[in-house]
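**Q** Give me coordinates for this.
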Amino acid sequence: MQTLGTLILLPVFLGLSFWQMERAAEKDHLLEAESAARHASPVPVDSLGPTDVPLHARASGRYDEHLFLLDNRVRDRRAGYEVLAPLRLADGAAVLVNLGWVAQGASREQLPTVEAPSGTVEVTGLAMTPEPPPFALSDRETFAPGWPKVVQTAVPATLEQELGYRLRPVVLYPDGSDVAAHKVKVMHDFGPSRHHGYAAQWFGFAVVLVIVYLWHGLHRGRQRRNEEWKQ
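**A** As a prediction, this is how the structure comes out:
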């Protein structure tokens, strides 16, 4: 049984270690792309498709009055929302712009009052494709009536179902905004070093497993020799 357990667990521990190393390499690539994007000239947002790395983009248009409140956003231990505003583009589509964080009301039923800037605006910032929420069984979400709408995901393909027009597959985080700074901070806080630590932890488990297996093997061998000597 011990041999079987070792044969099962050892590949699992090593596999998790290598997976964390791959995640660390991905985070390295992400942070390099974020640094490059901040120093690059912005590209038109309507030229972008889904992207795995941050890009510097620009968009101009007028904000739709229909806003989304991205739920479960915590700042300084206070619950709140991030405001997502569709910016209508010249081609009739729109791009979601993250206008920043607002505190939750006294209760979940009391939504904050939010408004987008009026008139024609030009926005430059980091463009990122949101990741779908973990364990999502469908790309559809049930929305309560009325606006603004509280949502659990910023995925454009999900939110455009309520708008009736197409959303670009990225969210813009405006240059110089608190929400953009927070996004970059989170990327660095959950950077490669954390994954390196997890990789070392799983590799350590594998080493301990092998040592314990060898020690038990030597111990059993010594016991058998002692029993044979007594006979």
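
**Q** Could you use CA atoms for every contact and neighbour count after this?
**A** Fine.

**Q** Now the most centrally placed residue in the chain: closest residue in space that isn't a chain neighbour?
**A** Nearest to the mean C-alpha position of the chain, by Cα atoms, centre = their mean, lies E131 at 5.6 Å. Leaving out its chain neighbours, the residue that sits closest to E131 by Cα to Cα, 6 or more residues apart in numbering is V155, at 6.9 Å.

**Q** ok, that neighbour to L167 distance?
**A** The spacing between V155 and L167, counted by Cα to Cα, to the nearest Å, is 9 Å.

**Q** Now the second one, please; I'll put the structures next to each other:
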Amino acid sequence: MRATRSWLAGLAAASGIAATTALGFWQLGRAQQKLALQASIEERRALAPLVQPRLDAIEDIAPVLHRRIELRGTWVPGRTVFLDNRQMQGRVGFYVATPLRLAGSGDTVLVQRGWAPRDFLDRQRLPAVQTPPGEVVVQGRIAPPPAKLYEFDGAGQGPIRQNLDLAGFRAETGLPLWEAGSVQQLGEASEGLSRDWPAPASGADKNYGYAAQWWAIAGVILILYVWFQFIAPRRRRFPRA
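**A** Below you'll find the predicted structure:
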């Protein structure tokens, strides 16, 4: 019976060590993948900007994500959306997004123009954001659609919203909106907007931390196995005088 218990304990310990060690190496691999992706993003950001490309021909933004872009067009100010509960430099406010009708094609892209503070005394009051008339030139980078936050109610229809679905917004407005992504406007603060966007982070540090945790668990299993199977029985058989 004792030999059977010892064999089962050894099998359980070996399985636990193997599993946690493998999980640690899996997290290490994930970190390396994220670092490679981050390096690819940095290479794209260093490329010359795309100037007035045909966005409707870009169905998959992955190859051009975070690449700089220069667009000419006119704002559609009546369709500006204020995305609530968005942070910049630790302050809570709005991400302000306005469709830009591109010159020469009539296609439209959603531009995340920047961040504006909100009035916490009057939560329905819109910030003072200027939208220049006429043709403008927008310097920015290709970005995913605006990130979605948890929403208690259904999707809003007014200027202040928690989230914005591009396909739904296209159907709502009737604009030929590019659905694959959006553009984050870059540059100094202007028009009542800040543009200190957070730099995209790889998140590899988190995976390194998880890998260390899994390997630490493997070490604990090994120590406990050696203690209970070898050291503790020996101490019982040969107690100190």
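
**Q** Surely the residue nearest to E131 of the first structure and A136 touch.
**A** No. At 11.7 Å, V155 of the first structure and A136 do not qualify as touching, with contact defined as Cα atoms under 8 Å.

**Q** So between those two, which is more surrounded?
**A** With neighbours defined as other Cα atoms under 10 Å, V155 of the first structure and A136 compare such that V155 has more, 21 against 10.

**Q** so where do the strands sit in the second structure?
**A** For the second structure, the strands defined by DSSP state E cover 50-51, 68-75, 81-88, 91-102, 108-117, 135-143, 160-161, 182-185.

**Q** Measure how the longest helix seen in the second structure sits relative to strand 135-143, angle-wise.
**A** If you go by DSSP state H, the second structure has its longest helix at helix 2-45. Interaxial angle of helix 2-45 of the second structure relative to strand 135-143 (axes from the mean of the first three to the mean of the last three Cα atoms, to 10 degrees): 160 degrees.

**Q** just to revisit the earlier point, which one of the strands of the second structure lies closest to A39 of the second structure?
**A** With Cα to Cα as the measure, strand 68-75 is the member of these nearest A39 of the second structure (15.6 Å).

**Q** And that closest one, what's buried?
**A** Going by neighbour count (16 or more other Cα atoms under 10 Å), the buried part of strand 68-75 of the second structure is R68, I69, E70, L71, R72, G73, T74, W75.

**Q** ok, the residues you listed vs A211 of the second structure, which is closest?
**A** Comparing the buried residues of strand 68-75 of the second structure against A211 of the second structure with Cα to Cα picks out R68 as the nearest, at 34.3 Å.

**Q** Report the separation between the equivalent of that closest one over in the first structure and R38 of the first structure.
**A** The equivalent of R68 of the second structure in the first structure is H56 (alignment by TM-score structural alignment). Per Cα to Cα, H56 of the first structure is found 6 Å from R38 of the first structure.

**Q** Give me the common contacts of these two.
**A** Residues touching both H56 of the first structure and R38 (Cα atoms under 8 Å, 6 or more residues apart in numbering): L126.

**Q** could you list every residue that touches A90 of the first structure?
**A** A90 of the first structure neighbours (Cα under 8 Å, 6+ apart): G61.

**Q** hang on, I meant A211 of the second structure
**A** L23, G24, F25, W26, Q27, L28.

**Q** which one in the first structure is aligned with it?
**A** Per TM-score structural alignment, A211 of the second structure is aligned with A199.

**Q** so what's the closest residue to T173 of the second structure other than its chain neighbours up against?
**A** Distances taken as Cα to Cα, 6+ apart place R79 nearest to T173 of the second structure, at 7.7 Å, with adjacent residues excluded. Residues in contact with R79 of the second structure (Cα under 8 Å, 6+ apart) are T98, P99, P159, T173.

**Q** out of those, which are buried?
**A** T98, P99, P159.
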